[in-house]
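[1] output the structure for:
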Amino acid sequence: MAQVRQEASQRLFDLAEQQQGYFTTKQAKAAGFAENTHPYHVQVGNWIREHRGIYRLARFPATDRPDLALWSLWSKNRKEEVEGVYSHQTAISLHELSDLNPAKLHMTVPPNFRRNSEIPGVLILHHSHLAESDIQSGPGYRYTRPLQTVVDLIEDGTVEKNFIRQAARQAVDRGLITRQQIQKATMSEPAREFIEEAISRAAK
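    Have a look, this model is predicted:
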């Protein structure tokens, strides 16, 4: 019996390790923890309940951006698929492009994304389809690649254009955005013109 518990604990740790120490109720059950034992693990201090259906291993080492892993898990659908992708101001910050320092987390979710409960106040949701080629992975979360991030900010129109120009130029200087990527990408004509202008200025 002790070995069974130990094996379940190891499975849960291996999974949570990929998600900055976080895991869902369903993941804990899949690892071997019956749902009626979850309150016990919270009570004795093994787990910390962070949100409805989401826990964190109490002894897991502190990480830089645990909030990103937490709300990524919150965006899972009933099939346990993560639907949220960090984008816009949050993604530009993760890429360390421009001086933007957003107070809230911007996340793009599919157009049919629905939640029965209230959307957490820390999140700003954008509804759109994203191609897998426009997404990259961080520790326990996903976020948009530099070009898609810049396009999102241009088309959203809620950030000063000087910030977006700064981000585009820095991305070009660092080789994160190339002319070939721009040519292949799907975007509005105004967005394309804006980026082309930023690239031409950066080249001078």
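[2] please make it C-alpha for all contacts and neighbour counts, starting now.
    Will do.
[3] Ala8 looks like it's in a helix, true?
    Yes: assessed with DSSP: H, G, I helix; E, B strand; the rest coil, Ala8 lies in a helix.
[4] please give me the structure for this one as well, since I'd like to look at both together:
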Amino acid sequence: MPLGGRPLSRDALLDLAEAQNGLVTRQQAIAELEIDPTAFDALVARGRLERVARGIYRYPRVPGVEYEGYQVALLRTGDADAVLSHETALAIHDISDVNPSRYHVTIPRAHRIRRSDNDRYVIHVQRLPTRQVTWWQQMPIVTPAAAIEQCMAYGTPTYLLRQALDRGARTGAVPRAELTRLTEALERRA
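    Below you'll find the predicted structure:
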């Protein structure tokens, strides 16, 4: 630590990156960690940070590349309350053979996300109660039951949702009370 007890900016940045699968955003560095924009740009120029997507950078010393796509999907929203959801969550929980072609992320408040790669992402707006959110690989994700419910509303094919309910029941991923409610809702939808 330098004199005065405040950690160096790069140390705080490393701590943040470790909590986010090796990734940080320029906005986080400047707004949350109070890193000078010029200092941040210098870290990028010297190769201490590698650009992954617009405004999102990888700290090369930190592992996490395996799940990088999911972390980018969360960070690109600019919303600290973003969670992996819908078909993405269903696939991660491995209770259905759903194979989403885009990342699904839910944020609590609508706001415009200006990015050139929007075709790779589906942003949903929904306030989620804390009981519907869990963690996977250091990232917030909806529970299996919440993912099934979201996918019903989104229009995911019924056979994939029946599969999710069956596997969720067998593995215990979907609690019995939720299973009954979701099964009835799916039958009404079908």
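[5] and the TM-score between these chains?
    The TM-score (TM-score structural alignment, normalised by the length of structure 2) is 0.82; 185 aligned residues with a Cα RMSD of 2.7 Å.
[6] ok, for Asp81 of structure 2, nearest residue in space, not its chain neighbours?
    Spatially, and ignoring its direct neighbours in sequence, Asp81 of structure 2 is nearest to Ile107 (6.3 Å; Cα to Cα, 6 or more residues apart in numbering).
[7] same thing with Leu13 of structure 2?
    Ala29 (6.8 Å).
[8] can you report how many residues lie near the one you found?
    19 (other Cα atoms under 10 Å).
[9] quick one: it and Phe40 touch, right?
    Yes: using Cα atoms under 8 Å, Ala29 of structure 2 and Phe40 qualify as a contacting pair, with a distance of 7.5 Å.
[10] common neighbours of these two, please.
    Residues touching both Ala29 of structure 2 and Phe40 (Cα atoms under 8 Å, 6 or more residues apart in numbering): none.
[11] ok so, going back, state the distance from the residue nearest to Leu13 of structure 2 to Glu149 of structure 2.
    35 Å (Cα to Cα, to the nearest Å).
[12] go on, Arg6 of structure 2?
    Distance from Arg6 of structure 2 to Glu149 of structure 2, by Cα to Cα: 46 Å.
[13] same question for Val142 of structure 2.
    10 Å.
[14] buried ones in stretch 118-137 of structure 1, by neighbour count?
    By neighbour count with 16 or more other Cα atoms under 10 Å, stretch 118-137 of structure 1 contains the buried residues 125-126, 135.
[15] so what would you say the end-to-end distance of that stretch is?
    End to end - Cα to Cα - stretch 118-137 of structure 1 spans 27 Å.
[16] which of the buried residues of stretch 118-137 of structure 1 fall within strands?
    Of the buried residues of stretch 118-137 of structure 1, the ones assigned to strands by DSSP state E are 125-126, 135.
[17] what's near enough to touch the aligned residue in structure 2 for Asn101 of structure 1?
    Aligning on TM-score structural alignment places Asn101 of structure 1 opposite Asn99 in structure 2. Taking Cα under 8 Å, 6+ apart, we find Asn99 of structure 2 in contact with 87, 91.
[18] in a strand, Asn99 of structure 2, correct?
    No: counting by three-state DSSP, Asn99 of structure 2 is not part of a strand but coil.
[19] over to the aligned residue in structure 2 for Pro61 of structure 1. Which of the three states is it?
    Taking TM-score structural alignment, Pro61 of structure 1 has Pro63 as its aligned residue in structure 2. Using three-state DSSP, the three-state assignment for Pro63 of structure 2 comes out as coil.
[20] residues contacting Pro63 of structure 2?
    By Cα under 8 Å, 6+ apart, the contact list for Pro63 of structure 2 reads 18, 21-22.
[21] repeat for Arg59 of structure 1
    Applying Cα under 8 Å, 6+ apart to Arg59 of structure 1 gives the contacts Asn46.
[22] hmm, back to that, give me the more crowded residue out of Val142 and Glu149 of structure 2.
    Per other Cα under 10 Å, whichever of Val142 of structure 2 and Glu149 has more neighbours is Val142, with 28 against 19.
[23] any idea what that one aligns with in structure 1?
    Match for Val142 of structure 2 (TM-score structural alignment): Thr144.
[24] one more: Arg170 of structure 2?
    In structure 1, Arg170 of structure 2 lands on Asp173 (TM-score structural alignment).
[25] residues contacting that match?
    Neighbouring residues of Asp173 of structure 1 by Cα under 8 Å, 6+ apart: Ala202.
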